[in-house]
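>>> 3D model of this:
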Amino acid sequence: MRNKPWAIDYLESNAHIVDVNNTYSKKIKTFFDKDQPIHIEVGTGMGIFITTLAQQNPEINYVGIEIDKNVMIRVTEKVLELGLSNVRLLLLDANTLMDYFNENEVDKVYLNFSDPWPKVRHAKRRLTHSRFLSSYKQLLKKDSIVEFKTDNRGLFEFSLISMNAFGMTFENLNLDVHDDEPKENIRTEYEEKFSQRGHKIYWIQASF
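Sure, this is the predicted structure:
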């Protein structure tokens, strides 16, 4: 996405929706109008997934985490357009999740079409690597779910091995989501694109 020099100024002008400067670190609940269960999406894409979920589930507070300020503009625009009071956005590096959240504060984590980082030397950057799983385990409440979708077979296989080695319990595995698509599935913009190219979509739901 093309760089927008005005991106940070725009995001800061919408500080009621976007936390650019870690203002709500360790106090994310105060960022919302209501005290409700918290679900987070690590890597929002253009925001279709999180805004659709928020519309469907007004009784849940959703936190979208994105490191790219230019992408975050698109998500912010969607939240504003839909007038969603149960979505808040963090311009945040996923490596710093536990610096931001408290332990046992989150009820669910979503990982949708994360960067596969295909080179072996970059494995630690994958969002299902054990170092990230360790963070999710700390911030999630007991028996909470990590939900993961990808079109990348290599990342899917890596994630299965990583989650299994970490001792997670697989609640659901789907090797071709669109073959018999669950009605609760929300197609992200990347999911639509990859599916149209003939890619299978893989889905994992696992708990600690």
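
>>> CA atoms for contacts and neighbours, from now on please.
Will do.

>>> Strands of the chain, residue ranges please.
For the chain, the strands defined by DSSP state E cover 18-19, 38-42, 61-66, 87-91, 106-112, 140-150, 169-174, 202-207.

>>> compare with the first, here's sequence two:
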Amino acid sequence: MRLRKRPGALEVLRERPEIVPQKPENMRGHWTVDEPLHVELGTGKGLFLALMAEKYPSISFIGMEKMESVLSFAAERMEQQNNVRLIHGNVADMQDYFAKGEVNRIYLNFTDPWPKKRHEKRRLTFPAFLNLYKEVLSPRGDIHLKTDNEDFFTYSLEQFSGSGYCLKNLTLDLHAHEPEENVRTEYEQKFAERQQRIFRAEAYLPE
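As a prediction, the model looks like this:
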């Protein structure tokens, strides 16, 4: 279900430049000094990032979201977090915001599976996106994928392998034996209540 357009959403973002930089391209290559940099693509209302930032205060987190109505809720949620910033932008423009090798980890949490074949190029695990991630990931960087869509999961594994990534820590039912370190997103909580399976994998580039 699509979120309705939120009146005043852009104002919410503009009023919080310390959380949502107005010109994030100016931060390219300078998001952190020594801290690891983790980026969530399609951050939604920001529950996952807020919980991660609280759990891992020594890591810098960035949430990227193109829908201002959704991102405005995340911006309000992050007011108490000093290690999270948000980018109002499109994943296709990642290289405008991050320098080569600057990102240590990318999270793809329940991104739109775009199930129709004609929409394949919009999937965030389409080869063009996977090649884009290679440009911003550090040599030991990785991608953490979670989804409730088995077809999208299978597709993503194939694309990771075909694009030169290695795979590890695959699971076809994350909540059956949920690891303590797992942090749930808003969608994940809803899926857990419905007892839907969650598929998860980690992809990384060989050294």
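
>>> Mind telling me the TM-score for this superposition?
For this chain pair, the superposition-based TM-score is 0.93 by TM-score structural alignment, normalised by the length of the second structure; 203 aligned residues with a Cα RMSD of 1.4 Å.

>>> could the strands of the first structure be laid out in TSV, adding mean neighbour count and distance to S130 of the first structure?
Converted to TSV, those look like this (neighbours: other Cα atoms under 10 Å; distance: least, Cα to Cα, whole Å):
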stretch	mean neighbour count	distance to S130 of the first structure
strand 18-19	24	27
strand 38-42	21	15
strand 61-66	25	19
strand 87-91	24	23
strand 106-112	21	14
strand 140-150	20	13
strand 169-174	14	14
strand 202-207	20	14
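
>>> In CSV, list these along with distance to T188 of the first structure.
Output for these, formatted as CSV (distance: least, Cα to Cα, whole Å):
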stretch, distance to T188 of the first structure
strand 18-19, 21
strand 38-42, 12
strand 61-66, 14
strand 87-91, 17
strand 106-112, 8
strand 140-150, 10
strand 169-174, 17
strand 202-207, 13
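
>>> State the distance from the residue nearest in space to the middle of the second structure to I143 of the second structure.
Compute the mean C-alpha point of the second structure, and by Cα atoms, centre = their mean the closest residue is E40, 2.2 Å away. Distance of E40 of the second structure to I143 of the second structure, given as Cα to Cα, to the nearest Å: 10 Å.

>>> any common contacting residues for those two?
Common neighbours of E40 of the second structure and I143, counting by Cα atoms under 8 Å, 6 or more residues apart in numbering, are I106, Y107, L108.

>>> so what's the residue lying closest to R197 of the second structure once chain neighbours are set aside up against?
Spatial nearest neighbour of R197 of the second structure, chain neighbours left out: D173 (5.1 Å); criterion: Cα to Cα, 6 or more residues apart in numbering. D173 of the second structure makes contact with R197, I198, F199, R200 under the criterion Cα under 8 Å, 6+ apart.

>>> what do you get for M52 of the second structure?
Each residue near M52 of the second structure by Cα under 8 Å, 6+ apart is listed here: V183.

>>> Just give me the match in the first structure for it.
When the first structure is aligned by TM-score structural alignment, M52 of the second structure is paired with L53.

>>> The longest helix along the second structure maps to which residues in the first structure?
In the second structure, assigned by DSSP state H, the helix with the most residues is helix 150-162. Aligned by TM-score structural alignment, helix 150-162 of the second structure falls on residues 153-165 of the first structure.

>>> still on that earlier bit, how much space separates the residue nearest to R197 of the second structure from L51 of the second structure?
D173 of the second structure is 22 Å from L51 of the second structure, where distance means Cα to Cα.

>>> Please apply the same query to E120 of the second structure.
From E120 of the second structure across to L51 of the second structure, the span is 31 Å (Cα to Cα).

>>> How about K45 of the second structure?
Here K45 of the second structure is placed at a distance of 12 Å from L51 of the second structure (Cα to Cα).

>>> Of these two, which one has the most company?
Using other Cα atoms under 10 Å, the more surrounded residue of K45 of the second structure and L51 is K45, with 22 against 15.
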